[in-house]
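Colleague: Only the shape, not the letters, is given here:
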């Protein structure tokens, strides 16, 4: 069983609008509502592999009820702390020229009592899981060090902790040395406090994090693939070019595919191939966390991985 922490989930509203531009009125019949947030995207991908997953975090109001209903409909287990504030919404407008406009609500405010309830629930849930994965932003009312605290608690129970967040939450979380991190270039630069432009600088940063005690470091490079550091080796992953429908959720899909692969005890390089194929397959879908498994298997054949000692 995998425990997914989604502290700031959302209802994602997707609109496909031809020739979209600001200041105009548009009508569309092509739209979709889905439960969103990075953690929920990860959970949906793991669920596609038919692996057991439990999602926790905070939900409130009618939006929260909708998310629970949708998770029930796809058989994803969940135990959320119910809050007084309304769960946030996110609007994404996709235009036929490939551009995307996003309006992201900041999220609800979490009270002290609600935070205490979450810590109590977390202590209960981690007893029965093998892996904990925390993905996404931290809503108002929660301390930036919350992921650091959750990592420490999980490690006390000998659980592997996957962390995918940004800003201060990532910086403080890294202090507790999670099992896995997956920063992109911007997140890496924030953590380091300086720019990293060349491959050599990116590789140097990855080696630094790996040698500091983080078991698996994946640096996401978007369309250029990723660089992975593990057990003294560096893996350069290059992905094929595909027709991109929506890039949101690609990193979450990669994380979900990688976790599912580890649960199945796949050889490490094969797990990376599965993960990269999941991320690439997801950009071909309009919905984050959606992976066509047949498409993913075809993409796997076109993933190129080079391995070297560092």
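Modeller: Arrived safely. Note that the structure is a prediction, hence the values are computed from the model and not measured. Numbers count the residues shown, from 1 in each chain.
Colleague: When you work out contacts or count neighbours from here on, use the C-alpha atoms and nothing else.
Modeller: Noted.
Colleague: Contacts for stretch 274-289, please.
Modeller: 34, 36, 40-45, 225, 237, 239-240, 242-258, 261, 290-292, 295-297, 299-300, 303 (C-alpha atoms under 8 Å, 6 or more residues apart in numbering).
Colleague: Second structure follows, compare the two:
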């Protein structure tokens, strides 16, 4: 069983439109409402692949109730921590060329008691979990050190932690040595405070995160593939993508595939790449099922293309 923690979940509505024209009345060609939040998406991807998962998240108001109902409908066990504020609702606008415009709400402010209740609930429900995946931004009311406290408590209980966050929250948590961190290229550049223009520069940034405490780094480089930097060295993986429809949840799907495949080594990296490549070809925040995956198309190697220029360099 893989337990996920999403401190700031959401309801995500996605509209597909022919083109985004500011100031005009736009008619959507399709729309959908999905559960949102990075940890939520990890649970959804795991459930879609037939793995047992439990989602711990703060829930408040009608939006929180709707979110729990949607997750239950996908076969996900939800452990909700009641909060006084309203669970947020986000909007995404997707264009045919893959351009995605997102409007993310702030979300509720959690009290000190609600913060502690969330930490305690994770501890109570983590028995038997193979991994605890802690994902996403922190809501108002939670200090940047909140994830660090969660990692410390989880390790004290013997659990393995995968952390997908950024900024001060990531920096603070590194000192507690999370078992794997999963930044994208932009988050990786932010963490080390310098631009990344090549795969080699991304590798050096990942190695720096390991030196600062991360036991392994799974880095998504967008269209350029993914890196896994751990105690055994550096591994690179990629897969062809016919057309990008939406990148919402693609990184979360990658983390789900990685953890479901054991969370270590080239086989887990290959699963991460397969899940990420499948996710970007699906609409909205839809997560891939096993029939969407093409494992044979995935390439992994220890011969890392250090000099390759990133198609989307981060400044």
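Modeller: Sure, I can see it. Keep in mind that this is a model prediction, so the values were computed, not measured.
Colleague: From residue 249 of the second structure, how far off is the closest residue to residue 242 of the second structure other than its chain neighbours?
Modeller: Of all residues beyond its chain neighbours, the one nearest residue 242 of the second structure is residue 281 (7.7 Å), with distances taken as C-alpha to C-alpha, 6 or more residues apart in numbering. Applying C-alpha to C-alpha, to the nearest Å, the value for residue 281 of the second structure to residue 249 of the second structure is 11 Å.
Colleague: ok, those two, which is more surrounded?
Modeller: Between residue 281 of the second structure and residue 249, counting by other C-alpha atoms under 10 Å, residue 249 is the more crowded of the two (27 against 21).
Colleague: residue closest to the middle of the second structure?
Modeller: With distances taken as C-alpha atoms, centre = their mean, residue 252 lies nearest the centre of the second structure, 3.4 Å away.
Colleague: just checking, what packs against the helix or strand where it lies?
Modeller: In the assignment (DSSP states H and E), residue 252 of the second structure maps to helix 250-260. Using 3 or more C-alpha pairs under 8 Å, 6 or more residues apart in numbering; DSSP states H and E as the contact test, the elements touching helix 250-260 of the second structure are helix 38-48, helix 265-279.
Colleague: Now tabulate those in JSON lines and tack on distance to residue 150 of the second structure and mean neighbour count.
Modeller: JSON lines is the format used below for those (distance: least, C-alpha to C-alpha, whole Å; neighbours: other C-alpha atoms under 10 Å):
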{"stretch": "helix 38-48", "distance to residue 150 of the second structure": "14", "mean neighbour count": "28"}
{"stretch": "helix 265-279", "distance to residue 150 of the second structure": "24", "mean neighbour count": "27"}
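Colleague: wait, which of those helices is closest to residue 17 of the second structure?
Modeller: Closest to residue 17 of the second structure of these is helix 265-279 (C-alpha to C-alpha; 19.4 Å).
Colleague: Show where stretch 194-204 of the second structure falls in the first structure, residue numbers please.
Modeller: Across the first structure, the stretch matching stretch 194-204 of the second structure (TM-score structural alignment) is residues 194-204.
Colleague: Enumerate every residue touching the residue mapped onto residue 293 of the first structure from the second structure.
Modeller: Alignment note (TM-score structural alignment): residue 293 of the first structure maps to residue 290 of the second structure. Listed by C-alpha under 8 Å, 6+ apart, the contact set of residue 290 of the second structure reads 48-49.
Colleague: try residue 135 of the second structure
Modeller: Residues near residue 135 of the second structure by C-alpha under 8 Å, 6+ apart: 4-7, 37-39, 163-165.
Colleague: Residue 224 of the first structure now?
Modeller: Taking C-alpha under 8 Å, 6+ apart as the test, what residue 224 of the first structure contacts is 238-239.
Colleague: now it: how far from residue 236 of the first structure?
Modeller: From residue 224 of the first structure across to residue 236 of the first structure, the span is 10 Å (C-alpha to C-alpha).
Colleague: What of residue 196 of the first structure?
Modeller: Applying C-alpha to C-alpha, the value for residue 196 of the first structure to residue 236 of the first structure is 17 Å.
Colleague: same deal with residue 41 of the first structure?
Modeller: 25 Å.
Colleague: got it, and residue 172 of the first structure?
Modeller: 27 Å.
Colleague: next one: residue 219 of the first structure
Modeller: Taken as C-alpha to C-alpha, the span from residue 219 of the first structure to residue 236 of the first structure is 10 Å.
Colleague: neighbour count winner among these two?
Modeller: Applying other C-alpha under 10 Å to residue 219 of the first structure and residue 236 shows that residue 219 carries more neighbours, namely 23 against 17.
Colleague: Quick check, the more buried one in contact with residue 184.
Modeller: Yes - using C-alpha atoms under 8 Å, residue 219 of the first structure is in contact with residue 184, at 5.5 Å.
Colleague: Now check the residue nearest to residue 242 of the second structure against the first structure: what is it aligned to?
Modeller: Per TM-score structural alignment, residue 281 of the second structure is aligned with residue 284.
Colleague: Just confirm that match is within a strand.
Modeller: No - counting by DSSP: H, G, I helix; E, B strand; the rest coil, residue 284 of the first structure is not found in a strand; it is coil.
Colleague: Residue 152 of the second structure: what secondary structure?
Modeller: Assigned with three-state DSSP, residue 152 of the second structure falls in the helix class.
Colleague: Over to the one 10 residues further on?
Modeller: Each residue gets one of three states, and residue 162 of the second structure gets strand by three-state DSSP.
Colleague: okay, now it: neighbour count?
Modeller: Neighbours around residue 162 of the second structure, by other C-alpha under 10 Å: 24.
Colleague: List the contacts of it.
Modeller: 131-134, 178-182 are the contacts of residue 162 of the second structure under C-alpha under 8 Å, 6+ apart.
Colleague: Can you give me the distance of the residue nearest to the centre of the second structure to residue 127 of the second structure?
Modeller: Distance from residue 252 of the second structure to residue 127 of the second structure, by C-alpha to C-alpha: 23 Å.
Colleague: Okay then, goodbye and thanks.
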